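Chemist: Sequence first, predicted model second:
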Amino acid sequence: MTSLYAISIPVLANVLKVTSTILKKGEQWAKEQKMSSADLLALRIYDDMLPLGMQVWINVVTTKKAIERLTGTAPPQIEGREKTIEELYAMIDDTLKELAQVKKEDVDDRDGVEVPCVFGKNEYKTSLVEYVHGYPIPTVYFHLNMIYAILRGKGVSLGKMDYMEEFMAPFTKIN
């Protein structure tokens, strides 16, 4: 049986690593275009969607909240939403360090623990397993996809392997 740790902590870590990789490619592209990092972080596909910087911020905050729910301990909170690109990289790196400190035994055997979950104006209560499957994992994938789509749509040279490589790292290549 797959453990609660296995379906959460490594997945969240991989999403943040891919977020950083894709953001770095976007940053390089912006430099080539003589675009400021502030303008890069303000990119969006449609006017009514959140900008690139917020997409990254949400992935970090969602991961931090998941750590809190999964371990029962609160990680340091992030103040403010408007971040520079350097601050976003630092947030990602700090959160990856927090994820690396989570031990399997901190998470497993907590499957049945009920936790709160707020989504928009709605409040929910659910088991940790349902929480992981229903909120942080779909949320971070959604925002990772938006980060990729925003950058790719603006002309950043991204391919499927930029997205998939980290997730496929444990695979054994046979040819």
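Modeler: Cool, the structure landed.
Chemist: Only C-alpha atoms from now on, for both contacts and neighbour counts.
Modeler: Will do.
Chemist: residues making contact with stretch 15-33?
Modeler: Residues from elsewhere that reach stretch 15-33, judged by C-alpha atoms under 8 Å, 6 or more residues apart in numbering: 36-37, 40, 56, 59-60, 89, 92, 96, 140-141, 144, 147-148, 151, 156-158, 162-163, 166.
Chemist: let me fix that: stretch 124-140
Modeler: By C-alpha under 8 Å, 6+ apart, the residues outside stretch 124-140 that reach it are 4, 7-8, 11-12, 15, 58-59, 62-63, 66, 69-70, 110-118.
Chemist: ok, and here's another one to check against it:
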Amino acid sequence: MSLSLYEVSVPVFIRALENLSAQLEKGRAFADERGIAHGELLDARLYEDMAPLTAQIQRASDTSKGMAVRIGQLDNVAMADDEDSFDALQQRIARTIAFLRAVPAEALNGREDAEVPLTVRGTMLNFTGRSYVLSFALPNFFFHVTTAYALLRHKGVPIGKLDFLGGYASAPAE
């Protein structure tokens, strides 16, 4: 049995976003326990020319939604990129997950060879559905999810690999 585009994307995105949500909650609790201003975590950057935590979450959201929109030819749910609190980021993650849960598998499956053009920084990239998911959307999504994790760890939030992976108790059944 082969894996479908839907199976290798939408459930993967949802699980990682749920794990990211839990990491953010640990970040909020850590800040509250230590008397750290929330902005210190939300505005954290690994290096001055990198985007802050808030933008990492926005880009993870955009990448996961964008995959479904581009391949499934679905209407996008616009989000303003104005989140400036843990609550607002949690709401964005929840809206993204709700959007992904509403994506029908048949919107993606069978579109492995569909053309998926994408302009990135003025350069037109041409993908197939398969190559877009595997070589662009998934790596880009996990770049931002991993960077968000690293920013929280960098600031001292007590999270680890199982927080990133979500633990084995939440692993999908085979």
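Modeler: Noted; the coordinates are in hand. Keep in mind it's a predicted model, so treat the numbers as computed, not measured.
Chemist: So which of the contacts of stretch 15-33 of the first structure belong to helices?
Modeler: Among the contacts of stretch 15-33 of the first structure, the subset assigned to helices under DSSP state H consists of 37, 40, 56, 59-60, 89, 92, 96, 140-141, 144, 147-148, 151, 162-163, 166.
Chemist: superposed on the second structure, where does whatever helix or strand Thr21 of the first structure lives in end up, distance-wise?
Modeler: According to DSSP states H and E, Thr21 of the first structure maps onto helix 9-32. For helix 9-32 of the first structure, the mean deviation from the second structure after alignment is 1.1 Å (mean C-alpha distance after the TM-score superposition for the first structure).
Chemist: centroid residue for the first structure?
Modeler: Centroid check for the first structure by C-alpha atoms, centre = their mean gives Asn59 as the closest residue, at 3.3 Å.
Chemist: ok, now which ones touch that one?
Modeler: Counting by C-alpha under 8 Å, 6+ apart, Asn59 of the first structure makes contact with 16, 139-140, 143-144.
Chemist: could you redo these as a markdown table and give each row distance to Ala30 of the first structure?
Modeler: Listed next are the contacts of Asn59 of the first structure as a markdown table, based on distance: C-alpha to C-alpha, whole Å:
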| residue | distance to Ala30 of the first structure |
| --- | --- |
| Leu16 | 21 |
| Thr139 | 26 |
| Val140 | 24 |
| His143 | 20 |
| Leu144 | 19 |
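Chemist: And the furthest pair within the residues you listed?
Modeler: The span of the contacts of Asn59 of the first structure, defined through C-alpha to C-alpha, is set by Leu16 and Thr139 at 12.2 Å.
Chemist: Comparing the two, which residue is more hemmed in?
Modeler: A count of neighbours by other C-alpha atoms under 10 Å puts Leu16 above the other of Leu16 of the first structure and Thr139, at 26 against 17.
Chemist: Gly166 of the second structure - nearest residue in space that isn't next to it in sequence?
Modeler: Of all residues beyond its chain neighbours, the one nearest Gly166 of the second structure is Asn19 (5.4 Å), with distances taken as C-alpha to C-alpha, 6 or more residues apart in numbering.
Chemist: for stretch 61-81 of the first structure, which positions count as buried?
Modeler: 61-67, 69-71 (16 or more other C-alpha atoms under 10 Å).
Chemist: Filter the residues you listed down to the ones in helices?
Modeler: Counting by DSSP H, these contribute 61-67, 69-71 to helices.
Chemist: could I get those as JSON lines with distance to Glu27 of the first structure?
Modeler: Converted to JSON lines, those look like this (distance: C-alpha to C-alpha, whole Å):
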{"residue": "Val61", "distance to Glu27 of the first structure": "21"}
{"residue": "Thr62", "distance to Glu27 of the first structure": "23"}
{"residue": "Thr63", "distance to Glu27 of the first structure": "23"}
{"residue": "Lys64", "distance to Glu27 of the first structure": "24"}
{"residue": "Lys65", "distance to Glu27 of the first structure": "27"}
{"residue": "Ala66", "distance to Glu27 of the first structure": "28"}
{"residue": "Ile67", "distance to Glu27 of the first structure": "28"}
{"residue": "Arg69", "distance to Glu27 of the first structure": "32"}
{"residue": "Leu70", "distance to Glu27 of the first structure": "33"}
{"residue": "Thr71", "distance to Glu27 of the first structure": "34"}
